[in-house]
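Asker: What follows is a predicted structure for the sequence shown.
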Amino acid sequence: MAGKKSNCYFDAYIELAECTRKEAVLLNDYINQFDLNQMDDMLTKMHELETSADRMKHEMMDRLAKEFITPIEREDIYQLFNEIESVSDAIEDILIKMHIFCISTIREEAKQFAAILLKSCDVLKQMMIEFPNFKKSEKLHDYIVEINDLEEEGDRLYASSIHGMFSTSGDPIDLMRWTETLDRFEKSCDAIEHVAIVVESVIMNNI
């Protein structure tokens, strides 16, 4: 029974990571098959996934408040749930910004960013599947490095995209729309890296 109690947190991390992955799939598919008429439907689906992640986090927080023995430090459990749920929020925010700014055509950079974000969420889920073995895992470090590499790829894409737009576009409204939207993509990659940082901290504290 004690093992099941310990596993519930690790299982919830995987479920949360899967929610973010589904959001990234939804966003990637929508951007690559862009149809403005589907925006309202996409917003509804995205919000359902974000709400599911938020509800799952709060359920685990309630459980954590009632337990005396936890598999890792309580602060680490709490922070990790918050960081993964923040990824869910950040991905939803991309679609919300696209809606707010009435984006009607998709830039190639957005497709590239959506692919990076989807790959990052895939690795995030794999990292959380491996996380229960953090004391002896040889794979976790590789996942952390891969997430860091993807975040850096996102940083480079963001910098080159913004530079390219300001170098070629004469439309200030279009510049504002896409600067804000691509910023949300970059922040989503940052949010995933923050999860990896917490995982790395847990490993270091338990060597």
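Answerer: Nice, thanks for sending it over. Residues are numbered from 1 along each chain as shown.
Asker: only C-alpha atoms for contact and neighbour calcs from this point on.
Answerer: OK.
Asker: Show me what stretch 139-146 is in contact with.
Answerer: Residues outside stretch 139-146 that contact it (Cα atoms under 8 Å, 6 or more residues apart in numbering): 123-124, 126-127, 130-131, 134, 193, 196-197, 200.
Asker: Which member of those is positioned nearest residue 150?
Answerer: Of all those, residue 193 has the smallest distance to residue 150: 8.8 Å, by Cα to Cα.
Asker: Quick check, central residue of the protein?
Answerer: When Cα atoms, centre = their mean is applied to the chain, the residue found nearest the centroid is residue 87 (3.2 Å).
Asker: Regarding it, which helix or strand does it belong to?
Answerer: When elements are assigned from DSSP states H and E, residue 87 belongs to helix 74-100.
Asker: circling back: quick one: the residue nearest to the centre of the chain and residue 196 touch, right?
Answerer: No - the pair residue 87 / residue 196 is not scored as a contact, 11.6 Å apart, by Cα atoms under 8 Å.
Asker: could you list every residue that touches residue 22?
Answerer: Applying Cα under 8 Å, 6+ apart as the definition, the contact partners of residue 22 turn out to be residue 49.
Asker: Report the separation between it and residue 49.
Answerer: Applying Cα to Cα, to the nearest Å, the value for residue 22 to residue 49 is 8 Å.
Asker: Which strand or helix spans the residue lying closest to residue 71 once chain neighbours are set aside?
Answerer: Across the structure, with Cα to Cα, 6 or more residues apart in numbering as the measure, the residue nearest residue 71 apart from its sequence neighbours is residue 6 (5.5 Å). Under the criterion DSSP H and E, the helix or strand holding residue 6 is helix 2-32.
Asker: Buried residues in that helix, which are they?
Answerer: Residues of helix 2-32 classed as buried: 9-28, 30-31 (neighbour count, 16 or more other Cα atoms under 10 Å).
Asker: Give me the distance from it to the chain's centre.
Answerer: Remark: helix 2-32 is offset 10 Å from the chain centroid, using Cα atoms, centre = their mean, to the nearest Å.
Asker: And the helix or strand following that helix, what's buried?
Answerer: In the C-terminal direction, the helix or strand that comes right after helix 2-32 (DSSP H and E) is helix 39-66. Using 16+ other Cα under 10 Å as the test for burial, helix 39-66 gives 39, 42-43, 46-47, 49-54, 56-57, 60-61, 64.
Asker: also this one, for the comparison:
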Amino acid sequence: MSLNSIFQYFVPKDKKTFFPLFEQAASNVVAMSTVLVEAVNSNNPATREELFRQIDKLENKGDELTHQVYLELGKNFITPFDREDIHTLATAIDDIADYIHGAANRMNLYKIDDYNEHIKKLSELILQAANDLEKAVRELKDLRNVRAIADSCIRINSVENQADYVFDRAVADLFLYETDAIRLIKYKEILSALETATDMCEDAANVMESILIKNA
């Protein structure tokens, strides 16, 4: 066997490994975010419950994709970029899914039937960040397109800043106007999970920006 043949054996088949898995994981987060927005804007309890079940199934799918990335890391000797960055990006995308799922779970378990403007706005911001995340991830396989990836990351950072403001305003309103302590705790936990989902989007964007710098 020639040296070239040996080298080719260790080079990952990118079209069948990391990049498609990242793209599927990012698309899965968009799907979860879309269903979340539908759920918080629905006035039908049965419809909401079904949408929450969909989020649960999508979160399981995300876990499977993340696990597959970890398996591929163990199988491939040479990777398209740093192994640590691949692991960190996969984990960051999975964390977004986890917090969306966590927020939806709390809404369902706490029997929340009044989704205020703050919950709806944070859900919309998560979807906005998820869409930009998907755009950036799809460009990763061609690192020459630095501008497109960087622009998406900048937009994600902007969304996270907006989410911080919405969260702070929402919590302030809770302490000002909510007189039921249990209800206050329920809403604060839901709002916190939603806001953290945008933090995780920013973390994923930071990983991609790091990849750009290392591969410039």
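Answerer: Okay, I see it. Owing to the predicted nature of the structure, the values given are computational and were not obtained by experimental measurement.
Asker: quick revisit: what's the angle from the helix holding residue 6 of the first structure to helix 39-66?
Answerer: Computed by axes from the mean of the first three to the mean of the last three Cα atoms, to 10 degrees, the angle separating helix 2-32 of the first structure from helix 39-66 equals 160 degrees.
Asker: got the angle between helix 2-32 of the first structure and helix 74-100?
Answerer: Per the same axes, to 10 degrees, the angle that helix 2-32 of the first structure makes with helix 74-100 is 20 degrees.
Asker: Quick one: map residue 61 of the first structure onto the second structure.
Answerer: When the second structure is aligned by TM-score structural alignment, residue 61 of the first structure is paired with residue 70.
Asker: and the gap between the residue located most distally from the centre of the first structure and residue 76 of the first structure?
Answerer: For the first structure, the C-alpha farthest from the mean C-alpha position belongs to residue 170; by Cα atoms, centre = their mean, that distance is 32.5 Å. Shown here: residue 170 of the first structure relative to residue 76 of the first structure, a distance of 47 Å by Cα to Cα.
Asker: which parts of the helix or strand in which residue 164 of the second structure is found are buried?
Answerer: Per DSSP H and E: residue 164 of the second structure is located in helix 146-177. If you call a residue buried by 16+ other Cα under 10 Å, then helix 146-177 of the second structure has these buried ones: 146, 149-150, 152-157, 159-164, 166-167, 170-171, 174.
Asker: could you point out which element follows that helix?
Answerer: Note on helix 146-177 of the second structure: by DSSP H and E, the next helix or strand toward the C-terminus is helix 181-214.
Asker: how big's the offset between that following helix and the first structure?
Answerer: Between helix 181-214 of the second structure and its aligned partner residues in the first structure, the average distance after superposition works out to 0.7 Å, using mean Cα distance after the TM-score superposition for the first structure.
Asker: between that helix and helix 83-109, how big is the angle?
Answerer: Using the same axes, to 10 degrees, helix 181-214 of the second structure lies at 160 degrees relative to helix 83-109.
Asker: Helix 181-214 of the second structure aligns to what range in the first structure?
Answerer: Applying TM-score structural alignment, one finds that helix 181-214 of the second structure aligns to the residue range 172-205 of the first structure.
Asker: And residue 43 of the first structure, how far from residue 191 of the first structure?
Answerer: The spacing between residue 43 of the first structure and residue 191 of the first structure, counted by Cα to Cα, is 20 Å.
Asker: what do you get for residue 108 of the first structure?
Answerer: When distances are taken as Cα to Cα, residue 108 of the first structure and residue 191 of the first structure turn out to be 23 Å apart.
Asker: So for these two, which sits in the more crowded spot?
Answerer: Neighbours were tallied for residue 108 of the first structure and for residue 191 using other Cα atoms under 10 Å; the higher tally belongs to residue 191 (22 against 12).
Asker: That one and residue 80 touch, don't they?
Answerer: No - distance between residue 191 of the first structure and residue 80: 11.3 Å, which falls outside the contact criterion (Cα under 8 Å).
Asker: if I look at those two, which residues touch both of them?
Answerer: Joint contacts of residue 191 of the first structure and residue 80 (Cα under 8 Å, 6+ apart) do not exist.
Asker: related to what we said a few turns ago, can you point out the buried residues in the helix holding residue 87 of the first structure?
Answerer: Of the residues in helix 74-100 of the first structure, 77, 80-98 count as buried by neighbour count, 16+ other Cα under 10 Å.
Asker: That one corresponds to what range in the second structure?
Answerer: Aligned by TM-score structural alignment, helix 74-100 of the first structure corresponds to residues 83-109 of the second structure.
Asker: contacting residues around the counterpart of residue 61 of the second structure in the first structure?
Answerer: Pairing criterion TM-score structural alignment: the partner of residue 61 of the second structure within the first structure is identified as residue 52. Contacts of residue 52 of the first structure were listed using Cα under 8 Å, 6+ apart, and they are residue 19.
Asker: so how far is residue 155 of the first structure from residue 52 of the first structure?
Answerer: For residue 52 of the first structure, the distance to residue 155 of the first structure equals 29 Å [Cα to Cα].
Asker: now residue 141 of the first structure
Answerer: Counting by Cα to Cα, the gap from residue 141 of the first structure to residue 155 of the first structure is 21 Å.
Asker: Same question for residue 76 of the first structure.
Answerer: Per Cα to Cα, residue 76 of the first structure is found 27 Å from residue 155 of the first structure.
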